[in-house]
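**Q** Sequence below, structure please.
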Amino acid sequence: MKSNLITKWPEKVTNRAMLRAVGYKTNDFYKNQIGVASTWSNLTPCNNHINILAKAVEYSINNNNCKSTIFNTITVSDGISNGNIGMKYSLISREIISNSIETVCNAQSFDGLICIGGCDKNIPGCILGICKLNIPSIFLYSGTILPGKNRTDIVSVFESLGKFFSKKINKNELEIVEKESIIGSGSCGGLYTANSMAIVAEILGISIPNSSLKNAQSINKILDCLNIGKLINNLLIEKIKPSDIINKNSILESLKIISLLGGSTNCILHLLSIINILKIDIDLKKISEVTNNLPTISDLKPSGKFFISDLINAGGIQKFLKFLIEINIIKGNNITVTGKTLKDNLKNIKINYFNKILKDLNFPLKKTNQIKILFGNISINGSIAKISGKEGEIFIGKALVFNSEEEAIYFIYNNNIIKKSIIVIRYEGPKGGPGMREMLTPTSALIGKGIKNDVALITDGRFSGGSHGFVVGHICPEAYEKGNISIINNNDLIIIDTKNNFINLFLNKKNILNRKKNLIIINNLSIGILNLYRKFSLKSSKGASFDYE
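**A** The predicted structure follows:
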């Protein structure tokens, strides 16, 4: 056992004495040591119940011939940090989470690991930590929140602010939305980033079957915790590691699923980061080959009508997965944390997934995919669009340029925007921000003002899973690295074509080069870990994680 480095008698008697002080008994030193990485905090409803789940996981592990030790890592609330400088720290928190898990587990010489996450960056942060450690591990999702009053949620609040500034609702109505939209514990309730990444984790095989779609405040989520001890013990016996589970095939299949469902664009960013850590041969061009021709079959928020809790009540996702295996869209042949393949895990599930939320593939909600990988002279290394289709598939308009999110938000709230404008928000990339902020506040403001079908928005930043409209993010190269987004001027003509998957500025190469000669790069204030991230972050097309090489 790896943990002999801290438990072996008599050489490690000092280590054992320290462990006795935190509750270890003599027989505990001869068991596999399992770290339980908890992202609990009272910062956000996504995570404020995880301490309860961690204690249930601890109980399960200790009753399955192993010894558990709970430790905490950080979380950053995307919902609270959105629209301000705090969002610069959101994506960085993914790196801090993965590095802190790696640090503690190696320092404590754990034999195995359970990670429990809720908010958006918890899930990829935990999975990245799991990948770097490569010891038997399981990720456990903390579950989704239930809708608020009148079927509202966090995105309802963001969009209500746009309505307030455009005088569609008054102060009292806005306050009611604030008070009644977010009630209880759990991650934001649509197919936003947390729920999208939870589904990804299940398809990757690193989480318990059918655990991605559970209400946070439910007995079923506690049952997941109580079943986990047996699973981690089996992984240790069978010597199954994350590198046996997460591979090229499981990643490509997770991309197919999240594309069919119309999930968060952040999933691609996070999967690119996992791909980079595991040195798997997949890039944006390969992702576009796999996903661009798939239909959209789910009517889930943000662009649809339904919450994840509605999908849970309609039977969840397992029948849908089995159907996809039956029609050969995915194979399901990759090993999972059960020691069985995804296909074997679904053996006893009956096919009959069709419901008002997940449509028949022959009669999809949209014949093309919501998530599109676009290339062109604005994004030579690629960009990621999220287009529901309700806004059309081709957008030609004149640029309205802002050099920060704050500039754009102020303008949107206080001005009328001309139809067919393409809002350009730049210097928000991994290095330029630094931090690659989400643009949920400006996209929600456009929706709240009722003009989302009249304008488009492009950025070298990224989007929340709750963003929708005609939006293109992750533009690479970013403005800070002299990407062509940096030389766009007001009233320049831009075309976004999601049928043919390109985004271009109507400017020839000679004029682009001439503009770059006089380009002055904006250098946003960068301190502490933001400065570290600016120096060592990879491009968004590589996942925007730290470059560890």
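**Q** From here on, just use CA atoms for contacts and neighbour counts.
**A** Will do.
**Q** show me where the stretch 301-450 of the chain has helices.
**A** Listed in chain order, the helices of the stretch 301-450 of the chain (DSSP state H, counting those that start in this stretch) span 308-313, 318-326, 342-345, 405-414, 440-448.
**Q** tell me the most buried of the ones you listed?
**A** Ranked by mean neighbour count under mean count of other Cα atoms under 10 Å, the helices of the stretch 301-450 of the chain are led by helix 440-448, which reaches a mean of 25.
**Q** outside of the strand ranked longest in the chain, which residues touch it?
**A** Criterion DSSP state E: the longest strand present in the chain is strand 394-402. The contact list for strand 394-402 (Cα atoms under 8 Å, 6 or more residues apart in numbering) reads 408, 420-426, 456, 488-499.
**Q** Now do it: distance to the chain's middle.
**A** Averaged C-alpha coordinates place strand 394-402 at 27 Å from its chain's average position (Cα atoms, centre = their mean, to the nearest Å).
**Q** cool, stretch 174-186 as well?
**A** The chain centre lies 23 Å from the centre of stretch 174-186; the measure is Cα atoms, centre = their mean.
**Q** Just the buried residues of it, please?
**A** Judged by neighbour count (16 or more other Cα atoms under 10 Å), stretch 174-186 contains these buried residues: V177, E178, E180, S181, I182, G184, S185, G186.
**Q** Please name the spatially closest residue to N227 (chain neighbours excluded).
**A** S60 (6.7 Å; Cα to Cα, 6 or more residues apart in numbering).
**Q** and that neighbour, what is it in contact with?
**A** With Cα under 8 Å, 6+ apart, S60 has these contacts: C225, L226, N227, I228, G229, K230.
**Q** N490 now?
**A** Counting by Cα under 8 Å, 6+ apart, N490 touches K398, A399, L400, V401.
**Q** SS state for it?
**A** Recorded secondary structure, N490: coil (DSSP: H, G, I helix; E, B strand; the rest coil).
**Q** ok, it to S298 distance?
**A** With distances taken as Cα to Cα, to the nearest Å, N490 is found 37 Å from S298.
**Q** same thing with S309?
**A** Taken as Cα to Cα, the span from S309 to S298 is 14 Å.
**Q** swap in N51?
**A** Taking Cα to Cα, one finds N51 at 32 Å from S298.
**Q** Next, the structure of the following sequence, for comparison with the previous one:
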Amino acid sequence: MTFKPAKWPRKLRSQEWFGGSSRDNIYHRGWMKNQGFPHDLFDGRPVIGILNTWSELNPCNAHLNALAEKVKNGIYEAGGFPVEVPVFSVSESAFRPTAMMFRNIAAMSIEEQMRGQPMDGCVLLVGCDKTTPSLLMAAASTDLPSIVVTGGPMLNGYFRGERVGSGTHLWKFSEAVKAGEMSPAEFAEAEASMSRSAGSCNTMGTASTMASMAEALGMALSGNAAIPAVDSRRRVMAQLSGRRIVQMVKDDLKPSDILTREAFENAIRTNAAIGGSTNAVIHLLAIAGRVGIDLTLDDWDRLGRDVPTIVNLMPSGKYLMEEFFYAGGLPVVLKRLGEAGLLNKDALTVSGETAWEQVKDVVNHNEDVILPVERALTQSGGVVVLKGNLAPNGAVLKPSAATPSLMVHRGRAVVFEDIDDYKAKINDPDLDIDETCVMVLKNCGPKGYPGMAEVGNMGLPPKVLKKGITDMVRISDARMSGTAFGTVCLHTSPEAAVGGPLAIVQNGDFIQLDVPNRRLHLEVSDEEIARRQALWTPRIAPPDSGYAKLHHSHVMGADTGADLDFMLGCRGAPVGKDSH
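**A** Below is the predicted model:
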């Protein structure tokens, strides 16, 4: 793609606040000066908002203040005026009922901060998995020059000589306790090894996936995704990004110049190659909707189908993000995709260079971490999109985290009407279930939970675990953590809470999963499905107040990104009339 930088100098939008000698200009400058800013900072240089998602209740982001200082240094060095702005910080580890419910309000509130304040460009300082898409959605909506700086992953965890992947081992150890293979005391001892440094998940969970998506989309500098949070090179990356955003403002290099269809295609193929989280599907669909790109589930299946998964990281493989960085990180993966003809090489990035110019000379330093294609974890990676009478609008499955022998399966449904029903029944020794059954969880989609929690990777019943079984086919309208694993069909659309076919599945129904043919089928006649749907009534009353009501009234289906229906499209960041 050819990009023509804007002529510089030019009048910036921040000058509507700070430039000139009117009463209103003096009002805005005067208040800012109570912080000790010299007058010449308001002379027409770019004002850069550092949108900081720091929060002590968001552990992945609790170190971002130190990175913000490095970003400021870079902005000052390049002749800009940095202003740090705290924004809505969504934590997957602490928010209830689920962080996903608040991704959209975060995006909406941050967009209005960008739109209504004197920023010429923005540094999106993110970490935990919902902060990255929410800030990218806001940037796509306002189209202000923006660059992503992620906080980076934690260092490897170790427990009794074994690598411990955040999230991934939580599920494994929890199942081992239920199976009687690990004591509760050992589980508690392992807790101390799971999070031994600042940063986000050290697996290829959703946080690391979305950091990789930001880089693959071209919205972060090359190499940003994998640098550990505590590595000094993470601070260097922050400072360089601060320098770069100033030039982006001068060039008027905007998200709409970068977030093209070609960029989204690169990201989808990258997600396949890294064994990325299924949550990336929802987030990229939402970001595309904000910038006006018509991206669909079919694009995910078509583009990822023939891409091998070559990154040997948990939950699909055995290593962690620390080793991924040492091996060369995402630039090596992008180079591999380019060599295989699977990268849109001319896609523009925030660096001003193309995707290929940035990676063509990088070197793979560990071929057991970033594998040769002939040793790929799976030759057909990506996210599988399943359709059929149980999922007319689609469901998704991650092959690299699934059991090959279960990819074609027929089993008897064991139904849980909602998450509370699941919790009440799953440990009951009299539950009529065995490893051949299909576990079905309802009412956990965007409207149902509410917010679409990460409960789709339902833990197996102890009676099955004690047989040594570690995986079963599971189907729901929920999400699952990117750190999780298993043969799990997720995001089933339409969801049960709006009367989708999932809502009328009954105990004893037989369900067919056929991944090679992309099929998810309920063995019930069309007439019986229609009869059951005619009798169906919602199980959950809609909220009657607050954001929960707004969310329930306007959230769209998972198959379109679960954004709010009135937030689609790029609305730009016009400068309104000053009211003072």
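**Q** Next, the TM-score between them, please.
**A** TM-score of the superposed chains, computed with TM-score structural alignment, normalised by the length of the first structure, equals 0.94; 543 aligned residues with a Cα RMSD of 2.0 Å.
**Q** residue boundaries of the strands in the second structure?
**A** Under DSSP E, the second structure gives strands at 47-52, 81-86, 121-126, 146-150, 157-159, 162-164, 384-388, 391-397, 408-416, 438-441, 473-476, 488-493, 510-514, 519-522.
**Q** Make CSV out of the ones you listed and add distance to T132 of the second structure and mean neighbour count.
**A** What follows is the strands of the second structure, written out as CSV (distance: least, Cα to Cα, whole Å; neighbours: other Cα atoms under 10 Å):
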stretch, distance to T132 of the second structure, mean neighbour count
strand 47-52, 11, 26
strand 81-86, 15, 19
strand 121-126, 5, 29
strand 146-150, 8, 31
strand 157-159, 24, 17
strand 162-164, 24, 17
strand 384-388, 23, 25
strand 391-397, 21, 24
strand 408-416, 32, 20
strand 438-441, 28, 28
strand 473-476, 25, 28
strand 488-493, 20, 29
strand 510-514, 33, 20
strand 519-522, 31, 22
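**Q** What does K149 of the first structure correspond to in the second structure?
**A** Residue mapping for K149 of the first structure onto the second structure gives Y158, with TM-score structural alignment as the criterion.
**Q** where along the stretch 101-250 of the first structure do the helices fall?
**A** 122-133, 154-165, 171-180, 193-204, 219-238, 242-245, 248-261.
**Q** chain center to stretch 29-47 of the first structure, what's the gap?
**A** Its chain's C-alpha centre and that of stretch 29-47 of the first structure lie 20 Å apart, by Cα atoms, centre = their mean.
**Q** Nearest residue to the middle of the first structure?
**A** T193 (4.0 Å; Cα atoms, centre = their mean).
**Q** Can you tell me the residue that sits opposite that one in the second structure?
**A** With TM-score structural alignment as the criterion, T193 of the first structure matches T206.
**Q** List the contacts of the closest residue in space to its match that isn't next to it in sequence.
**A** Among residues not flanking T206 of the second structure along the chain, G482 sits closest, at 4.6 Å (Cα to Cα, 6+ apart). Shown in contact with G482 of the second structure (Cα under 8 Å, 6+ apart): M204, G205, T206, T209, G276, S277, T278, N279, P315.
**Q** The fourth one is in contact with T278, isn't it?
**A** It refers to T209 of the second structure. No: look at T209 of the second structure against T278 with Cα atoms under 8 Å: they stay out of range, at 9.2 Å.
**Q** between those two, which one's more packed in?
**A** T209 (27 against 24; other Cα atoms under 10 Å).
**Q** With distance to N27 of the first structure as extra columns, can I get the helices of the stretch 101-250 of the first structure in CSV?
**A** Shown next, in CSV, are the helices of the stretch 101-250 of the first structure (distance: least, Cα to Cα, whole Å):
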stretch, distance to N27 of the first structure
helix 122-133, 26
helix 154-165, 48
helix 171-180, 50
helix 193-204, 34
helix 219-238, 16
helix 242-245, 28
helix 248-261, 38
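**Q** show me what contacts the residue lying closest to the match of K149 of the first structure once chain neighbours are set aside?
**A** Distances taken as Cα to Cα, 6+ apart place V164 nearest to Y158 of the second structure, at 5.1 Å, with adjacent residues excluded. Going by Cα under 8 Å, 6+ apart, V164 of the second structure touches N156, G157, Y158, S193, M194.
**Q** if I pick the alignment partner in the second structure of I521 of the first structure, what's in contact with it?
**A** Here I521 of the first structure is matched to P538 in the second structure, going by TM-score structural alignment. Contact analysis of P538 of the second structure by Cα under 8 Å, 6+ apart lists A497, V498, G499.
**Q** And for W54 of the second structure?
**A** N61, A62, H63, L64, N65, P86, S89.
**Q** now, which of the residues you listed sits nearest S14 of the second structure?
**A** P86 (18.7 Å; Cα to Cα).
**Q** And the closest residue to that closest one other than its chain neighbours, how close does it get to K130 of the second structure?
**A** Nearest residue to P86 of the second structure, sequence neighbours excluded (Cα to Cα, 6+ apart): N52, at 4.9 Å. Distance of N52 of the second structure to K130 of the second structure, computed by Cα to Cα: 13 Å.
**Q** Over to A138 of the second structure?
**A** Note on A138 of the second structure: its distance to K130 of the second structure, by Cα to Cα, is 12 Å.
**Q** what's the answer for D565 of the second structure, then?
**A** Counting by Cα to Cα - D565 of the second structure and K130 of the second structure are separated by 19 Å.
**Q** Please apply the same query to S380 of the second structure.
**A** For S380 of the second structure, the distance to K130 of the second structure - Cα to Cα - is 27 Å.
**Q** Give the residue from those two that has the larger number of neighbours.
**A** Shown here are S380 of the second structure and K130; by other Cα under 10 Å, K130 has more neighbours (26 against 18).
**Q** Excluding chain neighbours, give the residue nearest to the equivalent of that one over in the first structure in space.
**A** Residue pairing (TM-score structural alignment): K130 of the second structure is matched to K121 of the first structure. In space, and not counting its chain neighbours, K121 of the first structure is closest to R94: 5.0 Å by Cα to Cα, 6+ apart.
**Q** One more: P118 of the second structure?
**A** S14 (4.5 Å).
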